[in-house]
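# Pasting a predicted model and its sequence here:
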Amino acid sequence: MAKRNQSNNKKKCLIGPLNGQKRSEKAFRVRHKAACSQMELPLTEHPCNGDEQLYPTKIGSFSKGLPHNSLGEVDLQAYNQFIKALKTGNKDDFESIPLGGNAKLSNPQAAYVFDLAGTDCHNLDIAVPPSFKSAWAAGEMAELYWQALTRDVSFHEYRTHPLTMEAASELSSFSDFRGPKAGGKVTTGTLFRGITPGDLIGPYISQFLWKNVPYGGTTIVQHYRTTLAGSDHMTSYDQWLEIQNGSTPAAPLFDPTPRYIRNGRDLSEYVHQDFSFQGPLSACLVLLSFGREALDIYNPYLKSETQDGFITFGAPHILDLVTKVARAALEAAWFQKYLVNRRLRPEEFGGRVHNHLMGAASYPINSELLHSQVISKVFSQFHSYLLPMSYPEGCPIHPAYPAGHAAIAGAGATVLKAFFKESFKIPNPVTASSDGHSLLPYSGKPLTIGGELNKLAANISLGRNTAGVHWRSDGIEGMKLGEAVAISILSDYSATYHEKFIGFSFTKFDGTRITIK
């Protein structure tokens, strides 16, 4: 009794516009409205390119890590068990999937996960990927072969190097190549670049992958470990087949000198070793160092005479969201990878090209690729038609489409464009020296936050292509998927702020403007 009286005698210190009961009710309404908004969205159909149904031997489908025959064609019993597990979602069925070696499938059950913010990952759509025999796939594979041959060419030399000039000329001849062009042709200025606003302006690499990163009480200099020039892998057929079956590869050979990213090999290794949201996080820390002038003009605290943003519309808010969207973007990508597309990886396609041209099998590969100049150059250098890989282990053990790196990069860049002024000019822009030892001043066209964030997303996405582990469409559509994830999460959170806020307004990857209220 004494304790009850003591409790009743405690002073109530809560102040504010809502008491506890009203606050609880409003919190419920905010969450209920967000849930209802998602529930009211039209359902997505999720069409695929039909390769899995078209080819009984599954030559157009991802199967790395499962057992294969001497042609690298998957054991059908193993593949069917893989599909059974994906269809049922039964945990025991996943444990019954036969593997060909030590490598394990990468987290297929993540395809079923739910999240509590943004659109459910099963209700976000992407375009249908190229089919196995299409001219579109042929153009993408030719680009990957050329990227492999030019990994050690400095970005500074792209406009004049014989290999990049040959690459641009040949890619222009493909009937359905969808990389960026100038005057209807691929040029050395558009070669291997993204298609978003800002991608074709200035250096190939985004400022956010070169500039020093303020990191609390220290500074991260973006010198990165890279591999030695000429360190290409999986160019012998026996090695290729062992890797398809899930064998453990040899260790890579590293350059003893860390370097600024100066060529495709360096970029490949950056996106080999980075953690999930490293690029967007580094960009966020750089942007925050630019001060209030770099913030988006609709930040509600820019015009306040008495307050600054912090937990909302300040550094903790931006840092939280740029990292939060990374996992949600991966969830959406994993759903598409495992439950919709199951697209084969470029290294698997390279095995099909090799066996077809060596006469060991006959596959419906588009003739534009089979008769290309780059195919002959690859064979002349490596004595096989396999795609030379940057990584000893080749691609990860999950399907290609869309790219997880691209989805994270697209989501992170979208959040940063929502919080920062896209037109703000990057101060003191730089470019890496040809040897990667130093940064030099850049004096070309002005580089803006919006353009360099788009370029960052493209660098991270297409850097995986340079390594040989993804297709161009994996990256482009992955970026768009990440963007959609970020927009849906920003939309849900926009209802949670107390400030007078008119919404997030920014430019999407396709160049259109959007406002999220």
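Sure thing, it's come through. Predicted model only: the values in this text are computed from it and were never measured.
# Going by C-alpha atoms from here, please, whenever you check contacts or count neighbours.
Fine.
# Doesn't residue 111 belong to a helix?
Yes: counting by DSSP: H, G, I helix; E, B strand; the rest coil, residue 111 is located in a helix.
# Surely it touches residue 335?
Yes: applying Cα atoms under 8 Å, one finds residue 111 in contact with residue 335, separated by 4.1 Å.
# can you pull out the helices in the stretch 351-500 of the chain?
Along the stretch 351-500 of the chain, the stretches classed as helices by DSSP state H, counting those that start in this stretch are 367-370, 373-382, 404-419, 449-467, 472-493.
# Just send those back as CSV, with mean neighbour count too.
Below are these laid out as CSV (neighbours: other Cα atoms under 10 Å):
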stretch, mean neighbour count
helix 367-370, 16
helix 373-382, 16
helix 404-419, 30
helix 449-467, 29
helix 472-493, 26
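# For residue 11, find the nearest of these.
helix 472-493 (33.8 Å; Cα to Cα).
# right, and the helix or strand after that closest one?
Per DSSP states H and E, the first helix or strand lying C-terminal to helix 472-493 is strand 504-507.
# could you say what helices and strands the helix or strand following that following strand packs with?
As assigned by DSSP H and E, the chain's next helix or strand after strand 504-507 is strand 513-516. Here strand 513-516 touches helix 472-493, strand 504-507, going by 3 or more Cα pairs under 8 Å, 6 or more residues apart in numbering; DSSP states H and E.
# before we go on, here's another structure to hold up against the first:
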Amino acid sequence: MAGVELPPLLVSAPAKADGGAVDPSRRARSYQIRVEAAGAQLNIPTPDQINNGDERRYDNFIGNYSQGLPHNSIGEVVASAYRALLTAVHSGRSSDFANIPLGGNAKLAGPQGGLAFDLEGTDSGQLTIPPSPALASAERAGEMVEDYWMALARDVPFSQYGNEPITAAAIADLNNLTVFKGPKANGEVTANTLFRGLRPGDRTGPYLSQFFLLPVSLGTLSVAQIYNTYAPGKDYLTDFTSWLAVQNGQGPFAANVISGTSYLKSGRDLGAWVHTDITFQAYLCAAQWLLTHGATLNPGNPYLSMKNQAGVQTFGGQHILDLLGEVSNRALKAMWYQKWFVHRALRPIAYGGLVHNTLTRTADYPIHSDVLNSSAPARVFSKHGSYLLPAAYPEGNPQHPSYGEGHGVIAGACVTALKAFFNESFVIPNPVVASDDGKSLLPYTGSDAGQITVGGELNKLANNIALGRDLAGVHWRSDAEQALLLGEAVAIGILRDQRSTYNEPFGGFTFTKFDGATITV
């Protein structure tokens, strides 16, 4: 039986090569699109990759990440082990990575993943973030003071920030810092800016994004966002023996104690969430809520003007849900390049060891006086008997450098993708807030309740997750802030590459970047 002859595929204007002959075959069109995308990416300038210089500044490498390598009795990395790490990251050879010595049985987390190439979006080597704050700087000290207060305030309900003694003291102390780059109102840290982000919408409404609180439907599964929470008052690595074991990577480490379930209500609850979440879980839930609750699409969506068609795998629900996974993995590759091959910045928990050794006169490190004179380390000592940063997790933090943040780069990429697909100005009706015991949701009745928008709550969701890692003692504020921007850049690169693949007439998505600027992609 003879086969049925198919009509030739039409060639749409967006898929044509400018000034070139049009080949009617789909194979040639596909090749042409890929070549043009590669050419566009090739024309993106390669930036200088610059770190903060601490690695050259200190012979004992105290300003850099070394967790998992062998350390001496006061927590300084064995220099030969760190040099083996440098040999590997400078050569890029798998054999050199295999020769990095460990101080225990905890493996380094995926350093070679930062060297992976991709076939979509801007290459990791063509993206960058600025140097992290230097070890001895006032900015780094200010970030550490904030991390100490975040640890001390882990069990304070978000709704009580500024209304009880711990966070009131935190606000006063942060206002005394030489440099603090967190949000302020009229030049001052306030209850409404404490531990919040810098982006549009971050300070509107309650601390937590509505996308962390509102119920979600996943197919026929209805989900109330009630989560396992960790036992209040239970912190880790506040004695030098357990702290040093973590620096050496000497596991296995204990598991957190789960105390029950509740809506997220405090820094400890949010820290538990960002400890065990699935890569793009929060953004999948946000997308599902938006798709099932009448949120309007980005005005640039071509199907808004089509009377007889609806988007599915292009510009529809399937597209945005799948895109979240695409941008997440590519964002992590870009961040791993920065973590391992550029910055190698130390973690706050390691910096806490430097503070402890300095204040106990075990060693003399170049720690800025702002953190040494802060009341936060003294409060930690009064509670735990050391100046070490109380960790939310028994293992302290993952086995990879601090700057920038993995959770933050995924947040930046996924939120950018969501803003490209949904109308940022859509007002979320009937906003809620968790009760202080986390057992129920209450109507949010603040004066700004009518100003809670999709764009603002997506920005807030990104910062909740990024700063949630800070609340756990895992990261610095600069890790979170720069990760959001890098993730945004990754997502924009992917959206640009995808634009040339569509058959629909498409003028681009217009949305608001994290810095408040408007962009069309």
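Thanks, I have it. Note that this is a predicted model, so its numbers are computed, not measured.
# Which among the helices of the stretch 351-500 of structure 1 is found nearest to residue 163 of structure 1?
Each of these has some distance to residue 163 of structure 1 by Cα to Cα; the shortest is helix 373-382, at 10.0 Å.
# residue in structure 1 matching residue 461 of structure 2?
Applying TM-score structural alignment, one finds that residue 461 of structure 2 aligns to residue 456 in structure 1.
# could you measure its match against residue 196 of structure 1, distance?
Residue 456 of structure 1 is 11 Å from residue 196 of structure 1, where distance means Cα to Cα, to the nearest Å.
# Same check on residue 15 of structure 1?
49 Å.
# Which one's more surrounded, these two?
residue 196 (19 against 8; other Cα atoms under 10 Å).
# What residue in structure 2 is paired with that one?
In structure 2, residue 196 of structure 1 lands on residue 199 (TM-score structural alignment).
# Surely its match touches residue 517?
No: in this structure, residue 199 of structure 2 is not within contact of residue 517 by Cα under 8 Å, at 11.1 Å.
# ok but residue 321 of structure 1 is inside a helix, no?
Yes: per three-state DSSP, residue 321 of structure 1 lies within a helix segment.
# Distance to residue 204 of structure 1 added to the helices of the stretch 351-500 of structure 1, as a markdown table?
Shown next, in a markdown table, are the helices of the stretch 351-500 of structure 1 (distance: least, Cα to Cα, whole Å):
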| stretch | distance to residue 204 of structure 1 |
| --- | --- |
| helix 367-370 | 26 |
| helix 373-382 | 23 |
| helix 404-419 | 16 |
| helix 449-467 | 8 |
| helix 472-493 | 16 |
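# To residue 152 of structure 1, which of these lies closest?
With distances scored as Cα to Cα, the stretch of the helices of the stretch 351-500 of structure 1 nearest to residue 152 of structure 1 is helix 449-467 (10.8 Å).
# Sketch out the strands for the stretch 251-400 of structure 2, chain order is fine.
Using DSSP state E, counting those that start in this stretch, the strands of the stretch 251-400 of structure 2 run over residues 258-262.
# circling back: secondary structure class for the match of residue 196 of structure 1?
Residue 199 of structure 2 - assigned by three-state DSSP - is coil.
# And it, how far from residue 464 of structure 2?
Distance of residue 199 of structure 2 to residue 464 of structure 2, given as Cα to Cα: 11 Å.
# now do residue 403 of structure 2
18 Å.
# repeat for residue 520 of structure 2
26 Å.
# swap in residue 515 of structure 2?
17 Å.
# now swap in residue 343 of structure 2 and tell me
From residue 343 of structure 2 to residue 464 of structure 2 the distance is 24 Å (Cα to Cα).
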